[in-house]
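Colleague: quick one: sequence plus predicted model below, questions after.
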Amino acid sequence: MNVTSALSSGLLGLNRGLDGVQKAASDIAGSGKSDTPEQATGKDVNQALTELVVEKNAVAASAKVVQSAEETLGTLIDTRA
C-alpha cells in the first residue's frame, strides 16, 4: 500500500466516523422525544450511546492512520531532499 492510498483511506475513515458521531449524537438527543414523531429517532439511548463509542473509536483509529501516513511521507521527503 502506498502512502497516498493510506492517507486517502484514513481521511475517508475520518469523514465517515465524524458523520457517524453526528448521527449518534442526534439519535441520543432525539431518543427521549417520543411525543413528537418528527424529532424522535426510535432508538434506545443505550444503543445510541454504544454507536457513539464505536464511531469515536473508528475516528481515533483513522486519525492514527492519517498520522502514520503523514509521518511516513515526511520521512520520505526528508530522505529525498
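Modeller: Yep, it's here.

Colleague: use CA for all of it now, contacts and neighbours both
Modeller: Will do.

Colleague: what sits against the spatially most central residue of the chain?
Modeller: In the chain, the residue lying closest to the centroid (C-alpha atoms, centre = their mean) is Gly17, at 1.7 Å. Taking C-alpha atoms under 8 Å, 6 or more residues apart in numbering, we find Gly17 in contact with Glu55, Lys56, Ala58, Val59.

Colleague: so which of these comes closest to Leu7?
Modeller: Val59 (13.7 Å; C-alpha to C-alpha).

Colleague: also this one, for the comparison:
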Amino acid sequence: MTINTILNEGLNGIRQSQQEMLKAANEIARAGTTANPGSVAEIEGNSSPTSIESSEGVRDNTGGGAGLVEPLIDLRIQQRVFDASARIVRTADETLGTLLDTKA
C-alpha cells in the first residue's frame, strides 16, 4: 500500500462516518415527532396524545424514547469510526512527513 492509498482510505472512512452520523442525527430529530396519520385532533389539541401507535399497530406509551436508543448508539459508533479514520489520516501524514525529511 502506498501513503496515498492509506490517506484515501482514511478520508473515505471519515466521509462515510459523517453520512452515517447525519442519518442518526436525523432519526434522533424525528423521534417523537411522528403521530398517527389520522390523529388530527391530537395535533389541534382536542385530545391528549399520551401514546403513539408504532408501524406494527402496537401502542407505545414511551413517548418515542425507545426510538432514540438505536440512533444514539449508531451516533456513538460512528464517532469512534470517525476518530479512527482521522488517526489513519494523521499517521499517514506523519509518515509522509518523515519520509520527506529523510529524503531531504
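Modeller: Yep, that arrived. This is a predicted model, so every value here is computed, not measured.

Colleague: out of the contacts of Gly17 of structure 1, which comes closest to Ser31 of structure 1?
Modeller: Glu55 (17.9 Å).

Colleague: any idea which helix or strand carries the alignment partner in structure 2 of that closest one?
Modeller: Using TM-score structural alignment, the partner of Glu55 of structure 1 in structure 2 is Gln78. Using DSSP states H and E, Gln78 of structure 2 falls within helix 69-103.

Colleague: how much does that helix stray from structure 1?
Modeller: In the superposition with structure 1, the average deviation recorded for helix 69-103 of structure 2 is 0.5 Å (mean C-alpha distance after the TM-score superposition for structure 1).

Colleague: by contact count, what packs against that helix?
Modeller: helix 3-30 (3 or more C-alpha pairs under 8 Å, 6 or more residues apart in numbering; DSSP states H and E).

Colleague: can you name the residues of structure 1 that the next helix or strand after the helix it packs on overlays?
Modeller: The helix or strand immediately downstream of helix 3-30 of structure 2 is helix 40-44, counting by DSSP H and E. Aligned using TM-score structural alignment, helix 40-44 of structure 2 spans no residues in structure 1.
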